[in-house]
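Peer 1: Got a predicted model here, sequence first, then my questions.
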Amino acid sequence: MSTDGDPFYTGELSVIGRVTTASNLTLVCDLDGVDARVVYKPVRGERPLWDFPDGTLAGREVASYLVARALGWPVIPETILRDGPLGPGMVQRWVESVDSGRRGRLDLVDLVPIGAVPAGFREVLRAVDGTGEEVSLVHADDPRLRRMAVLDVLLNNADRKGGHALEGIDGGVYGVDHGICLHSEPKLRTVLWGWAGEPIEDESLTDIAALVKALPGEVGDGLAAHITDAEIEALGARGRQVLDDPVLPLPVSARPIPWPAF
């Protein structure tokens, strides 16, 4: 794929804002000279994590995108490692998302009153919100979101929060914030448990088989710039496990949902 002349790869980034709710420095930038926006996470703005000591969070975001691209699943916006105003960092194409509030509909992952799960949604758990009201955590029963749940199993995503699943105005569903993925030890934490125990579609299994086959070659070589050999081997092992037992897993840890959940 040629990147010649694409400002996403070489254009100057102008910082226009900061995502203040993010754990690490996350900047919103315009690409100078074109009508395009990106998310920029400089490596120097990362907080060290004791349980993810290898590489960088930016590199893990890029590696997660490379896995999704190898599968042929347009689930993660294009993500690269490049220079920016604060040095090298992750740069990701901006997703213009649907404003669910204005459309009078729920987000892909949302909270509803107990007993009021709407059609087309699946209940994940029941809890108490910040005001003391009993609520249900739900997510859309949407095949685009289901594919994200399968991807998270392969990525060993330790932080799939509700706000990390976006419905684009282009009709796509995208996952963002993959800085703590691809560890060699089991760490899956997600809000997308509504399909747990259900079969994975044959089409997805075909793509996963192709990924596993390609890992020892060009795909693995690309990942090696961002994650360790042990983590690449663990990715292949997770892929083979899915092929051997093609169902979305059930929660097995004491903390299967990230906190906060949004």
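Peer 2: Cool, got the structure.
Peer 1: hey, let's count contacts and neighbours off CA atoms from now on
Peer 2: Noted.
Peer 1: got the buried residues for the host helix or strand of residue 166?
Peer 2: According to DSSP states H and E, residue 166 maps onto strand 165-167. By neighbour count on 16 or more other C-alpha atoms under 10 Å, the buried set for strand 165-167 is 165, 166, 167.
Peer 1: cool, stretch 39-49 as well?
Peer 2: Applying 16+ other C-alpha under 10 Å to stretch 39-49 flags 39, 40, 41, 42, 43, 46 as buried.
Peer 1: now do the same end-to-end measure for it.
Peer 2: 21 Å (C-alpha to C-alpha, to the nearest Å).
Peer 1: which residues make contact with that stretch from outside it?
Peer 2: 23-29, 56-58, 84, 86-94 (C-alpha atoms under 8 Å, 6 or more residues apart in numbering).
Peer 1: repeat that for 7 Å
Peer 2: If you take C-alpha atoms under 7 Å, 6 or more residues apart in numbering as the criterion, stretch 39-49 is touched by 24-29, 56, 58, 86-94.
Peer 1: Also stretch 112-121?
Peer 2: In contact with stretch 112-121 (C-alpha under 7 Å, 6+ apart) are residues 123, 134, 135, 136, 137, 138, 139, 140, 141.
Peer 1: Enumerate every residue touching the third one.
Peer 2: Shown in contact with residue 135 (C-alpha under 7 Å, 6+ apart): 111, 112, 113, 114, 126, 127, 128, 129.
Peer 1: go on, the fourth one?
Peer 2: With contacts taken as C-alpha under 7 Å, 6+ apart, residue 136 has the following neighbours: 111, 112, 113, 114, 123, 125, 126, 127.
Peer 1: buried residues in stretch 209-216?
Peer 2: For stretch 209-216, by 16+ other C-alpha under 10 Å, it's 209, 211, 212, 214, 215.
Peer 1: For the buried ones among the contacts of stretch 39-49, write the corresponding PyMOL selection.
Peer 2: Burial among the contacts of stretch 39-49 is assessed by 16+ other C-alpha under 10 Å; the matching PyMOL selection reads:
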select buried, resi 24+25+26+27+28+29+56+58+88+89+90+91+92+93+94
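Peer 1: Cross the contacts of stretch 39-49 against helices and list the overlap.
Peer 2: Using DSSP state H, the members of the contacts of stretch 39-49 that fall within helices are residue 58.
Peer 1: Which parts of the protein are strands?
Peer 2: With DSSP state E as the criterion, the chain has strands at 13-18, 27-31, 37-42, 79-82, 89-93, 109-113, 121-128, 134-140, 165-167, 173-175.
Peer 1: Between the contacts of residue 135, identify the one with the most neighbours.
Peer 2: residue 111 (21 neighbours; other C-alpha atoms under 10 Å).
Peer 1: put this beside the first:
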Amino acid sequence: MPAPERIPAGSVSADAVPLLTHGELTVRGRIREASNAVLYCTVAYEGREAACVYKPVAGERPLWDFPDGTLAQREVAAYEVSLATGWDLVPPTVLREGPHGEGMCQLWIEGSDDVELLALVDGDEPGEGWKAVGLAQVDEERTALLVHADDARLRRLAVLDAVINNSDRKGGHLLASGGHLWGIDHGVTFHAENKLRTLLWGWAGEPLTEEAVEVLQGLRDGLKEGAALAERLAPLITGAETEALRARVAELLRSGRHPEPAGDWPPIPWPPV
């Protein structure tokens, strides 16, 4: 069988959704490092084939703070919000039936190993081109400064994470491919309570860019009762979660700044990668 197509960044959104939604899904293996069931698959439709990830609801591990059986829907909701921003930060993701029942299906993105987005450095200054996150324990005797790239693409993702209330933005959830940046693994998002936990705190308290403000204004309009984005999110998250989403967008627009850690929730996920 020929290798599945690796669809390049910049061409994925228009074509991948019908492929993922209607294509024949074939499981090729399991990604065992994941805490929930994550299956590497191919999907074929109308003569086109691509690699994808399938996460069946039946393979989700119960969590103490998220309702059981809702992570797949949250992944799709994150894609819908990303799509509405115009930034395309989340690979195309759909909810569909698969070999192990309903689950989310997301286009596989092959990341580049030669792109450095995160680093540990000695000293108390991040250096040019980097933003400091905080100290991280390397081993029993050494701590180092955890930094991330001062990159406009990451900054957009920091805004998206604040909007969707991402409680698990780790380094392993960042993929650079063909000059494009993708964020993956959005199952623990959209909680009604503030649970933002991320490695992208480098812009905390700084003013939002004009671009981000315009995007947030568009999200505010799209989330109004009866608007297109609100309608797409309705079957994916609860009414209370939608209201909390609206409130987060409104607060970002009111403050005009990137959020800062609230202090009542660990600000950095563990392990950070």
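Peer 2: Sure thing, it's come through. All values derive from a computational prediction rather than experimental measurement.
Peer 1: hmm, back to that, reformat the contacts of stretch 112-121 of the first structure into CSV and put distance to residue 177 of the first structure next to each item.
Peer 2: Shown next, in CSV, are the contacts of stretch 112-121 of the first structure (distance: C-alpha to C-alpha, whole Å):
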residue, distance to residue 177 of the first structure
123, 23
134, 28
135, 26
136, 24
137, 20
138, 20
139, 18
140, 19
141, 22
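Peer 1: wait, which of the residues you listed is closest to residue 255 of the first structure?
Peer 2: residue 137 (15.4 Å; C-alpha to C-alpha).
Peer 1: And the helices in the stretch 101-250 of the second structure?
Peer 2: 152-164, 210-222, 228-233, 239-255 (DSSP state H, counting those that start in this stretch).
Peer 1: Highest mean neighbour count across the ones you listed, which stretch is it?
Peer 2: A comparison of these by mean neighbour count, using mean count of other C-alpha atoms under 10 Å, puts helix 152-164 on top with a mean of 22.
Peer 1: Mean per-residue distance, that one versus the first structure.
Peer 2: Superposed on the first structure, helix 152-164 of the second structure shows a mean distance to its aligned partners of 0.4 Å (mean C-alpha distance after the TM-score superposition for the first structure).
Peer 1: The first structure: matching residues for that helix?
Peer 2: Helix 152-164 of the second structure lines up with residues 143-155 of the first structure when matched by TM-score structural alignment.
Peer 1: again with stretch 32-42 of the second structure
Peer 2: The alignment places stretch 32-42 of the second structure over residues 20-30 of the first structure (TM-score structural alignment).
Peer 1: From one end of the matching stretch to the other, what's the distance?
Peer 2: Terminal-residue distance, stretch 20-30 of the first structure (C-alpha to C-alpha): 18 Å.
Peer 1: Need the contact partners of it.
Peer 2: Applying C-alpha under 7 Å, 6+ apart, the contact partners of stretch 20-30 of the first structure are 13-19, 36-42, 45-47.
Peer 1: now stretch 155-173 of the first structure
Peer 2: Residues from elsewhere that reach stretch 155-173 of the first structure (C-alpha under 7 Å, 6+ apart): 64, 75, 95-98, 108-109, 144-145, 174-177, 180-183, 186-191, 235, 258, 261-262.
Peer 1: just how off-centre is that stretch within its chain?
Peer 2: In terms of C-alpha atoms, centre = their mean, to the nearest Å, the centre of stretch 155-173 of the first structure is set 6 Å apart from its chain centre.
Peer 1: Could you do stretch 21-40 of the second structure as well?
Peer 2: 18 Å.
Peer 1: Please apply the same query to stretch 207-217 of the first structure.
Peer 2: 20 Å.
Peer 1: Also stretch 131-142 of the second structure?
Peer 2: Distance, centroid of stretch 131-142 of the second structure to centroid of chain: 24 Å (C-alpha atoms, centre = their mean).
Peer 1: what's near enough to touch the equivalent of residue 76 of the first structure over in the second structure?
Peer 2: Structural correspondence for residue 76 of the first structure with respect to the second structure (TM-score structural alignment): residue 90. By C-alpha under 7 Å, 6+ apart, the contact list for residue 90 of the second structure reads 79, 82, 182, 183, 184.
Peer 1: Of the contacts of residue 136 of the first structure, which is the nearest to residue 227 of the first structure?
Peer 2: Nearest member of those to residue 227 of the first structure, counting by C-alpha to C-alpha, is residue 125, at 33.2 Å.
Peer 1: what residues are up against that closest one?
Peer 2: Here residue 125 of the first structure is in contact with 136, 137 (C-alpha under 7 Å, 6+ apart).
Peer 1: before we move on, what about residue 148 of the second structure?
Peer 2: Contact analysis of residue 148 of the second structure by C-alpha under 7 Å, 6+ apart lists 117, 118, 119, 130, 131, 132, 200.
Peer 1: now with 10 Å?
Peer 2: 116-120, 126, 129-133, 154, 171, 199-202 (C-alpha atoms under 10 Å, 6 or more residues apart in numbering).
Peer 1: Now restrict the residues you listed to buried residues only.
Peer 2: If we count by 16+ other C-alpha under 10 Å, these have these buried: 117-118, 120, 126, 130-133, 154, 171, 199-202.
Peer 1: Can I get the contacts of residue 136 of the first structure in JSON lines including distance to residue 205 of the first structure?
Peer 2: Listed next are the contacts of residue 136 of the first structure as JSON lines, based on distance: C-alpha to C-alpha, whole Å:
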{"residue": "111", "distance to residue 205 of the first structure": "31"}
{"residue": "112", "distance to residue 205 of the first structure": "33"}
{"residue": "113", "distance to residue 205 of the first structure": "36"}
{"residue": "114", "distance to residue 205 of the first structure": "35"}
{"residue": "123", "distance to residue 205 of the first structure": "25"}
{"residue": "125", "distance to residue 205 of the first structure": "28"}
{"residue": "126", "distance to residue 205 of the first structure": "32"}
{"residue": "127", "distance to residue 205 of the first structure": "34"}
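Peer 1: With that, I have no additional questions.
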